[in-house]
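> 3D model of this:
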Amino acid sequence: MADPALRAVRGEIVHFLADPAERGPAATEHFPDGLLILRDGRVAECGPAADLLPRLPAGTPVEDRSGRLIMPGFVDTHIHYAQTDVIASHGEQLLAWLEKYTFPAEGRFADPVHAAEVAGFFCDELLRNGTTTAMVFATVHPASVDALFEAAQARRMRLIAGKVLMDRHCPDFLRDTAESGYRESRALIERWHGRDRLLYAVTPRFAPTSTPEQMQAAGRLFAEHPGVYLQSHVAENRGEVDWVARLYPHARSYLDVYERYGQLGPRSVYAHCIWLDDADRARMAATGSAMSFCPTSNLFLGSGLFDLARADALGVRVGLGTDVGGGTSFSMLATLNEAYKVLQMNGQNLPAERAFYLATLGGARSLWLDDRIGSFAAGREADFIVIDPAATPLLARRVAQAETLAERLFVLMMLGDDRCITETWIMGERAAARGATRGEPHP
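The predicted structure follows:
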């Protein structure tokens, strides 16, 4: 007798049990003909189809994805939904980019109708690219947070987001105060944090745009609400680092500013982390804070090259971020492509297995969510993607010549993009699809 809560998906399955940089080949679990069994939106079991199919109750629906690759959904640890419409805007480095493109675009989010329209498009674009969890900056407007959470909730996505805190060095139309930012953030935490799959992040934009009073208030919010997140930017651009040194002359470093205001700790995530020293990295590791490596943005804005080797050596949690709209693609595959090149320029290497770990379980670990997402371990939320390794003629030709899984994954991350993502599943249900699919009940 079929269990109505049970279903399965069959195909080539790859996921990670640990960091390949630490565990080597044992970190990767690969089933060339695998079965992913789902129950009530979670992973019930994952393994070889030959072993698991005979144990399925008769009549259990089995979705056949032969010839496709099944992986956990991608985790984007840093992205700005309000910058969707300024992606691919020509020129400028960080500080000029903010003035010329970012601030005018974010000003439009005072209109809840505009915020809702962009939020819907943004969430659909994430899903289309295979991203099932994201940590997102909204704008200073509380309604921009409401719109984003409403869109994510309707799609059953796991999303972390927050209202930007910004009370100086910004246009008047985007400026709050230490008191109003605290009050509005607290109300949003009470309304959204822990609702369905939604989590709140206290969001000081970066140290230069918050007064010491607002930085103190952000640290207080982080401390007063156990389980909330904190997200910001640090050490992205050398001009920015110099600016922070002038604004906070008593701090040892840019990162030290955040630590002085109680903003480091588990569930705090800092984008970029380029111009840090080892003392900074050691503090991030010791406090459980995480880095978001944003390669397409760092290249596009001319910011610098991320040092993954030093982060690894000091034991810092690292995830990947697309950083749209300074970043140039929603695609995690395209982001892995650029990550490989950034590290090559820094004299480092990014093996394919490590790259896909960072995009899945590594991202989940950096968000302290690896007990819920990022792998196919039993009980995990069933967010996963179906990848077509022959989505383009060039991919098909190149993959046909690949002899190992590592080689095929590397080809996929160098030549792949959104066209490779044929399906995205959220909590065991298909949420986005490209092209026809096949499914039949298990006899």
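
> use CA for all of it now, contacts and neighbours both
Fine.

> does the residue lying closest to residue 208 once chain neighbours are set aside belong to a helix or a strand, and which?
Nearest in space to residue 208, with sequence neighbours left out and distances taken as Cα to Cα, 6 or more residues apart in numbering, is residue 244 at 6.0 Å. Using DSSP states H and E, residue 244 sits in helix 238-247.

> quick revisit: quick one: residues contacting the residue nearest to residue 208.
Applying Cα atoms under 8 Å, 6 or more residues apart in numbering, one finds that residue 244 lies in contact with 207-208, 254.

> could you dump these to CSV with distance to residue 417?
Below are the contacts of residue 244 laid out as CSV (distance: Cα to Cα, whole Å):
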residue, distance to residue 417
207, 34
208, 35
254, 35
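
> Show only the entries of the residues you listed found in helices.
When those are checked against helices (DSSP state H), the matches are residue 254.

> residue contacts, residue 326?
By Cα under 8 Å, 6+ apart, the residues touching residue 326 are 83, 87-88, 296-297, 300-301.

> Next, count neighbours for the closest residue in space to residue 419 that isn't next to it in sequence.
In space, and not counting its chain neighbours, residue 419 is closest to residue 391: 6.1 Å by Cα to Cα, 6+ apart. Here the number of neighbours of residue 391 (other Cα atoms under 10 Å) works out to 18.

> ok, now residue 138?
Using other Cα under 10 Å, residue 138 has 28 neighbouring residues.

> got the contact list for whichever helix or strand residue 203 is part of?
Residue 203 is part of strand 198-204, with elements assigned from DSSP H and E. Contacts with strand 198-204, where a contact means Cα under 8 Å, 6+ apart, come from 137, 149, 152-153, 157-166, 185, 188-189, 192-194, 210, 215, 218, 221-222, 228-232.

> quick one more, to check against the first:
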Amino acid sequence: MSAALYRARVFDAPTGPVGEAALRASDDVGLLVRDGIITRRGPWAEVSREPGSRDAVVHDLRDGILLPGFVDTHVHFPQVRAIGGLGRPLLEWLDTCALPEEARMADRAYASAVAQELVHGLASAGTTSALVFGAHFSDAMDVFFETAAGSGLRITAGLVVGDRGLRDDLHTDPATAYAEGLALAQRWHGRGRLRYAVTPRFSLATSDEMLASSAGLLSDVDGAWFTTHINENTREVATVARLFPDARDYLDTYDRHGLITERSVLAHDVQPTDGELARLAASGASVAHCPTSNASLGSGLFPMRRHVEAGVHVALGSDVGGGTGFSLLKEGLQAYFAQQLLGDAGLPLTSADLLHLATTAGARALGLAEVVGHLSEGMAYDAVLLRPPAGSTLETVLRHANDAEDALAKLFVLGTPADVDRVWVAGEDMNDTRLTSTTPKVPLTTLH
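The predicted model follows:
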């Protein structure tokens, strides 16, 4: 049985809800990890002297800050190279930036290269678990799952389907969508740290027949997840209302097919109705808040207070490539800004809330709350060490932080992937193992 003993300054936020998250911070913690699981957490002076620690390899991480691995609940595999398409609202951005790139996934070699870029981007930003919006081509998803399996990351993903409103080369039909999705799930769902997610693009691009096909697949793949988009842009919402004249609202286009459950994650929800919020809360579904994308595409300021007060679970997503990068530190900061700009309608957020959103809340949204999200006994050792370069602005302000809450706030304000020094998944150091199954591991230090 392999054992490692980590001595570190540890921050995590295991308790919520958002708006009431409590920071758990300790300057000299001992974490005993056996076979990827934290078996003991306590003061270093105690843990290091216990008989169970005697055979462990000691790692002193006190020159950085150890956080739980980040959990991204909405990121697009095919859009890595589309990051930075500014100046367009959602539907125009899709037509000019995102969908042409999505069409290139028909080339297996192209898809393979982008898959490698995605897993490198996630890991180098400290993200260890992600719900990935896949590609429209089953061959591209096959190569993606192969790459994800080799990375060691915890990845949930699936074939994206649509039968109208997109480019013709991205359309499919309900029977083909079901058959290809089932074949992918049979090959990859439950293999290692992979799971399958049924993924209709959004109701604007899916007929009732396609959504019924998605419901059949969700029912037939035990433990599968469901993810899609909702209420992102006012023009999108109006178009969906026109396409589904008999639906109560946007949520109903999914809900009447049985697609909204505790295993559902819906991205954006910038313009929800009160009725939709009530039904989301009752179902146990989660919303992936994607703040940099909402700002970049001009979609609006996310009404977090309304979601939280209605009892809707909220986590963070990077929404690459509508979003501006893989870093959930940046997403947390933008989430804070959005709530500040809403004034009295916003939900005041602390640095503990931001960490909770990026870790524990994401784990709950993905059904991993008993596995990852905080660094407690019994949890997997999924962790990220932030160690800014000596003399950098972040390193300077951290030395002058007033307390742990202040230090954490500075990490969200100034932290970037360049400050990510080491990343672990189930105790595996991503600097020592492969990040893809098809290429040699590139050390994270070279990715900065």
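
> returning to what we had before: now which residue in the second structure aligns to the residue nearest to residue 208 of the first structure?
In the second structure, the residue matched to residue 244 of the first structure (TM-score structural alignment) is residue 240.

> how close does the spatially most central residue of the first structure sit to residue 142 of the first structure?
Taking Cα atoms, centre = their mean, the centroid of the first structure lies closest to residue 76, which sits 1.2 Å from it. To residue 142 of the first structure, residue 76 of the first structure is 22 Å away according to Cα to Cα, to the nearest Å.

> Pull the number of nearby residues for the alignment partner in the second structure of residue 258 of the first structure.
Alignment note (TM-score structural alignment): residue 258 of the first structure maps to residue 254 of the second structure. Applying the criterion other Cα under 10 Å, we find 22 residues in the vicinity of residue 254 of the second structure.

> my guess is residue 254 of the second structure contacts residue 212, does it?
No - look at residue 254 of the second structure against residue 212 with Cα atoms under 8 Å: they stay out of range, at 9.0 Å.

> List only buried entries from the contacts of strand 198-204 of the first structure.
137, 149, 152-153, 157-166, 185, 188-189, 192-193, 210, 215, 218, 221-222, 228-232 (16 or more other Cα atoms under 10 Å).

> and the corresponding residue of the second structure for residue 31 of the first structure, how far is that from residue 348 of the second structure?
Using TM-score structural alignment, the partner of residue 31 of the first structure in the second structure is residue 26. From residue 26 of the second structure across to residue 348 of the second structure, the span is 25 Å (Cα to Cα).

> Comparing the two, which residue is more hemmed in?
Between residue 26 of the second structure and residue 348, counting by other Cα under 10 Å, residue 348 is the more crowded of the two (19 against 15).

> which residues touch the more buried one?
By Cα under 8 Å, 6+ apart, residue 348 of the second structure lies in contact with 19, 336, 339-340.

> Now render the contacts of residue 326 of the first structure as CSV, adding neighbour count, distance to residue 381 of the first structure and secondary structure.
Converted to CSV, the contacts of residue 326 of the first structure look like this (neighbours: other Cα atoms under 10 Å; distance: Cα to Cα, whole Å; DSSP: H, G, I helix; E, B strand; the rest coil):
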residue, neighbour count, distance to residue 381 of the first structure, secondary structure
83, 24, 29, helix
87, 17, 31, coil
88, 14, 34, coil
296, 26, 29, helix
297, 25, 30, helix
300, 19, 34, helix
301, 20, 36, coil
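
> the helices in the stretch 201-350 of the first structure, which residues?
Using DSSP state H, counting those that start in this stretch, the helices of the stretch 201-350 of the first structure run over residues 212-224, 238-247, 254-260, 278-287, 295-300, 308-314, 332-345.

> Deepest in the core, which of those helices is it.
Mean neighbour count (mean count of other Cα atoms under 10 Å) peaks for helix 295-300 among these, with a mean of 24.

> The longest helix seen in the second structure - contacts with which helices or strands?
In the second structure, taking DSSP H as the definition, the longest helix is helix 108-124. Contacts defined by 3 or more Cα pairs under 8 Å, 6 or more residues apart in numbering; DSSP states H and E place helix 108-124 of the second structure against helix 138-151, strand 420-425.

> Kindly recompute the last result at 10 Å.
Secondary-structure packing of helix 108-124 of the second structure (3 or more Cα pairs under 10 Å, 6 or more residues apart in numbering; DSSP states H and E): strand 70-76, strand 127-133, helix 138-151, strand 420-425.

> In the first structure, which residue range corresponds to the next helix or strand after the first one?
Spelled out, it's strand 70-76 of the second structure. Next along the chain after strand 70-76 of the second structure, taking DSSP H and E as the criterion, comes helix 90-93. Across the first structure, the stretch matching helix 90-93 of the second structure (TM-score structural alignment) is residues 94-97.

> what's the answer for stretch 120-134 of the second structure, then?
With TM-score structural alignment as the criterion, stretch 120-134 of the second structure aligns to 124-138.

> now stretch 316-326 of the second structure
Counting by TM-score structural alignment, stretch 316-326 of the second structure falls onto residues 320-330 of the first structure.

> Need the distance between the two termini of that stretch.
12 Å.

> okay if I get the contacts of residue 326 of the first structure as JSON lines plus distance to residue 361 of the first structure?
Below are the contacts of residue 326 of the first structure laid out as JSON lines (distance: Cα to Cα, whole Å):
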{"residue": "83", "distance to residue 361 of the first structure": "26"}
{"residue": "87", "distance to residue 361 of the first structure": "27"}
{"residue": "88", "distance to residue 361 of the first structure": "29"}
{"residue": "296", "distance to residue 361 of the first structure": "21"}
{"residue": "297", "distance to residue 361 of the first structure": "22"}
{"residue": "300", "distance to residue 361 of the first structure": "26"}
{"residue": "301", "distance to residue 361 of the first structure": "28"}
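
> out of those residues, which one sits closest to residue 52 of the first structure?
residue 296 (40.7 Å; Cα to Cα).

> Tell me the counterpart of the closest one in the second structure.
Taking TM-score structural alignment for the superposition, residue 296 of the first structure sits opposite residue 292 in the second structure.

> which non-adjacent residue is nearest its match?
residue 323 (5.0 Å).

> re the thing from before, buried set for the longest helix of the second structure?
Judged by neighbour count using 16+ other Cα under 10 Å, the buried positions of helix 108-124 of the second structure are 108, 111-124.

> Compute the distance between the nearest residue to residue 290 of the second structure once chain neighbours are set aside and residue 167 of the second structure, please.
Setting aside the residues directly before and after it, residue 290 of the second structure is nearest to residue 317 in space (Cα to Cα, 6+ apart), at 4.8 Å. Residue 317 of the second structure sits 26 Å away from residue 167 of the second structure, going by Cα to Cα.

> pretty sure residue 230 of the first structure contacts residue 222?
Yes - contact between residue 230 of the first structure and residue 222 holds when scored by Cα atoms under 10 Å: they sit 6.7 Å apart.
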